[in-house]
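Novice: Sequence plus the predicted model coming up.
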Amino acid sequence: MRILVTGASGWIGSASVKELIGAGHRVLGLARSEGAAAKIAALGAEVVRGSLDDLDSLRAAAAQAEGVVHLGYNHDFSQMAAAAQTDRAAIGAFADVLEGTGGPLLIASGTLGLAQGRVGTEQDRPAGGGHPRIDNAAYTLGLAGRGIRSIVVRFAPTVHGAGGDHGFVAVLARIARENGASAFIGEGQNRWPAVNRLDAARLVSLAIDKAKPGTVLHAVAEEGVATREIAAALGGFLGVPVESIPADRAQARFNWLSLFFGADIPASSAQTRALLGWKPTHPTLLEDIAAGHYPGNSAGQ
């Protein structure tokens, strides 16, 4: 199958391109810049030029494919509403091309926002009004009624691994190094789901091959890692003490990340594993921290 991948040069996208090619698909990677084009070509995919804010380029790229894996997104937290609007428009453009074909349209979402203090599942359908991507996921699921094999993959908030993760754990490592201590909030028993990027990419490929229209999947290998364990692993690798800080000091220490690091947001992938036969096999979050993938320097290397 010919599959267009947005975000093909990115953290999850580049690994997904390799998995899709390995599964026998012909991959077209959307590239906005020369640098992205070079990365995509090096992965063995065909380069198509375009950007998420150019809907004509998205329609033209999708017209060359039989399905779309939409992983590209602007993760600037200062522009959440605008990023979600761009994402919604891009999904709509892909739907215009794929309507009535039965082809797959897989989009990325997240397990954040499902629940607090209980294990979120694939059956959860959070109400709108929270993170704007929730509404985009609901819209995508509804595209099954337009003859599109719509698939929503909710990724764990931490997609970790070797080679350039700049996400939440990298920020935690930088904060620990800057403050000379690795901290958790309160008792640190609140839980974060996690998945290795290579396992996540495998799930994307399996979903393209097997998932039915209107399916929600969870890219979650570890249901919930206690935040005190994450802090301890970072402290051990960085050689700094580990400490608990009260909730009223979390904002000062973690800035915007305090809202997430203090949340208890475990999530299950039991239904995903049963549906697709997905079996995560790559290193866990704590193993990746111990392996030195999160040194906490400003370059994020």
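Specialist: Received, thanks.
Novice: can we go C-alpha only for contacts and neighbour counts from here?
Specialist: Fine.
Novice: what are the ranges of the helices in the stretch 51-200 of the chain?
Specialist: Using DSSP state H, counting those that start in this stretch, the helices found in the stretch 51-200 of the chain span residues 55-62, 80-98, 133-142, 168-179, 197-210.
Novice: Please tell me I have it right and V159 contacts V195.
Specialist: Yes - the criterion here is CA atoms under 8 Å, and V159 meets it with V195 at 5.0 Å.
Novice: hang on, the earlier thing: which one of the helices of the stretch 51-200 of the chain is the most hemmed in?
Specialist: Comparing those by mean neighbour count (mean count of other CA atoms under 10 Å), helix 197-210 ranks first with a mean of 22.
Novice: alright, now check it against this:
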Amino acid sequence: MATVFVTGGSGFVGSRLITRLIKEGHSVRALARSDAAAGKVKDLGALPVRGDLADVAGLRAAVAGSELAFHSAARTAGPGTREQFWADNVDGTANLVRAARAAGVRRLVHVSTEAVVMNGRPLVNVDESAPLRPDSRAPYVASKAAAEQIVIDANGSLETVVVRPRFIWGAGDTSLLPVLVDMVNSGRFAWVGGGRHLTDTAHVDNVVEGLMLAAERGRPGQTYFVTDGEPVAFRDILTELLATQGVSAPTKSLPYGVARTVAAVGETLWRGLRLKGAPPLDYLSMWVTSLECTIDITKARTELGYQPIKTQKEGLAELR
């Protein structure tokens, strides 16, 4: 069994990953930025190491002695300036890569996202050959794409592998479902163009399965999409997720053209005036809620032996 280092261990994916690693007998050290984060990873059975992705020297000390590292920490989609996204997702990733290489880590597995190939167009049966979009209008997308490129370029003396899940969901979610419920309850949610477009999803247990397989079998320098295996109608899956929380899905819908204009104006105003928080509708939210995103996971199935281990029915039952 290996000594494993994890960033983002107190988060949704990171905590599930730590649980899986501990269950399989690995010794886990997890970076923790706060007392609360340290307490959570300790409760999971990992050794919390206080530190920050901005501190290369501290990272090197934290990761020392680890054979394998998983990078799950990131500033996720939501409020934040382009500079903040870049500092956390790009500079932070570069710092971890440098620290891992200096500490002699054998392999780094990076948690990316399907969003790295988004820039306002539908993604239909997309695979790993799609180009990264560090030029995206959405700061989260641009920063995650640039971070992924850093990880791929670092492959050499340090083996690097990237896993890209799409629309992570499941019990223990602290971001997507709670935010969705709050938006519906406050009357701030509307379908864009009816919400009937197809989307792939990735239950958190399937994401962790993909990460574990990438650590064991992934080809160095390669990227792998992982999903639940079958696309569903965006409106249907969100309606099901809301129902698990006793919330009825709204019926109101916003035309796509109107939503696009609202997002463009909002993004321009918030960025130009440096307003706090997020605009009423940002580019990424508009793309996710209005454009098809279906993914071909043949590469993960073929090279990693990946198969989803949790069905949508099972995941929804857990949420209920």
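Specialist: Perfect, I can see it now. Values in this document were obtained by computation on a predicted structure and should not be read as measured data.
Novice: Got a TM-score for the two of them?
Specialist: Laid over one another, the chains give 0.84 as their TM-score (TM-score structural alignment, normalised by the length of structure 1), with 288 aligned residues with a CA RMSD of 2.8 Å.
Novice: ok, back up a step: reformat the helices of the stretch 51-200 of structure 1 as a markdown table; add distance to R32 of structure 1.
Specialist: Listed next are the helices of the stretch 51-200 of structure 1 as a markdown table, based on distance: least, CA to CA, whole Å:
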| stretch | distance to R32 of structure 1 |
| --- | --- |
| helix 55-62 | 10 |
| helix 80-98 | 14 |
| helix 133-142 | 22 |
| helix 168-179 | 25 |
| helix 197-210 | 22 |
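Novice: Which one of these lies nearest to T6 of structure 1?
Specialist: T6 of structure 1 lies closest to helix 55-62 among the helices of the stretch 51-200 of structure 1, at 9.3 Å (CA to CA).
Novice: how big's the offset between that closest one and structure 2?
Specialist: Following the fit onto structure 2, the mean deviation recorded for helix 55-62 of structure 1 is 1.5 Å by mean CA distance after the TM-score superposition for structure 1.
Novice: Just want the angle from that helix to helix 80-98.
Specialist: Here helix 55-62 of structure 1 points in a direction 40 degrees away from that of helix 80-98 (axes from the mean of the first three to the mean of the last three CA atoms, to 10 degrees).
Novice: The helices of the stretch 51-200 of structure 1: which one's closest to I148 of structure 1?
Specialist: Closest to I148 of structure 1 of these is helix 80-98 (CA to CA; 6.3 Å).
Novice: Check which helices and strands that closest one is in contact with.
Specialist: helix 55-62, strand 67-70, strand 104-110, helix 133-142 (3 or more CA pairs under 8 Å, 6 or more residues apart in numbering; DSSP states H and E).
Novice: Quick one: average offset of it versus structure 2, please.
Specialist: When structure 2 is overlaid, helix 80-98 of structure 1 sits 2.9 Å from its aligned residues on average, using mean CA distance after the TM-score superposition for structure 1.
Novice: tell me, what residue is most central in structure 1?
Specialist: In structure 1, the residue lying closest to the centroid (CA atoms, centre = their mean) is F155, at 4.4 Å.
Novice: quick one: what's aligned to it in structure 2?
Specialist: Residue pairing (TM-score structural alignment): F155 of structure 1 is matched to P165 of structure 2.
Novice: Quick check: that match vs P48 of structure 2, distance?
Specialist: To P48 of structure 2, P165 of structure 2 is 26 Å away according to CA to CA, to the nearest Å.
Novice: So the residue nearest to the centre of structure 1 sits against A219, correct?
Specialist: Yes - assessed by CA under 8 Å, F155 of structure 1 is found in contact with A219 at 4.7 Å.
Novice: and D205 of structure 2, what pairs with it in structure 1?
Specialist: Aligning on TM-score structural alignment places D205 of structure 2 opposite L198 in structure 1.
Novice: Contacts only, for its match.
Specialist: I12, A15, S16, G161, H282 (CA atoms under 8 Å, 6 or more residues apart in numbering).
Novice: so who does D264 of structure 1 touch?
Specialist: Going by CA under 8 Å, 6+ apart, D264 of structure 1 touches Q116, G117, R118, N190, R191, W192.
Novice: Verify the stated contact: the last one with A221.
Specialist: No - here W192 of structure 1 lies out of contact with A221, judged by CA under 8 Å, at a distance of 11.0 Å.
Novice: ok, those two, which is more surrounded?
Specialist: Neighbours per residue (other CA atoms under 10 Å) separate W192 of structure 1 from A221, with A221 holding more: 28 against 25.
Novice: residues in contact with the nearest residue to that one once chain neighbours are set aside?
Specialist: Spatial nearest neighbour of A221 of structure 1, chain neighbours left out: V195 (4.7 Å); criterion: CA to CA, 6 or more residues apart in numbering. Contact analysis of V195 of structure 1 by CA under 8 Å, 6+ apart lists F155, A156, T158, V159, H160, A219, V220, A221, E222, T284, L285.
Novice: cutoff 7 Å now
Specialist: Shown in contact with V195 of structure 1 (CA atoms under 7 Å, 6 or more residues apart in numbering): A156, T158, V159, H160, A219, V220, A221, E222.
Novice: Against V204 of structure 1, how distant is the match of D205 of structure 2?
Specialist: Using CA to CA, we find L198 of structure 1 at a distance of 10 Å from V204 of structure 1.
Novice: rewinding a little: from V242 of structure 1, how far off is the residue nearest to A221 of structure 1?
Specialist: 24 Å.
Novice: for I21 of structure 1, same thing?
Specialist: For I21 of structure 1, the distance to V242 of structure 1 (CA to CA) stands at 43 Å.
Novice: Could you look up the SS state of the aligned partner of T272 of structure 1 in structure 2?
Specialist: In structure 2, T272 of structure 1 lines up with A300, judged by TM-score structural alignment. Judged by DSSP: H, G, I helix; E, B strand; the rest coil, the three-state class of A300 of structure 2 is helix.
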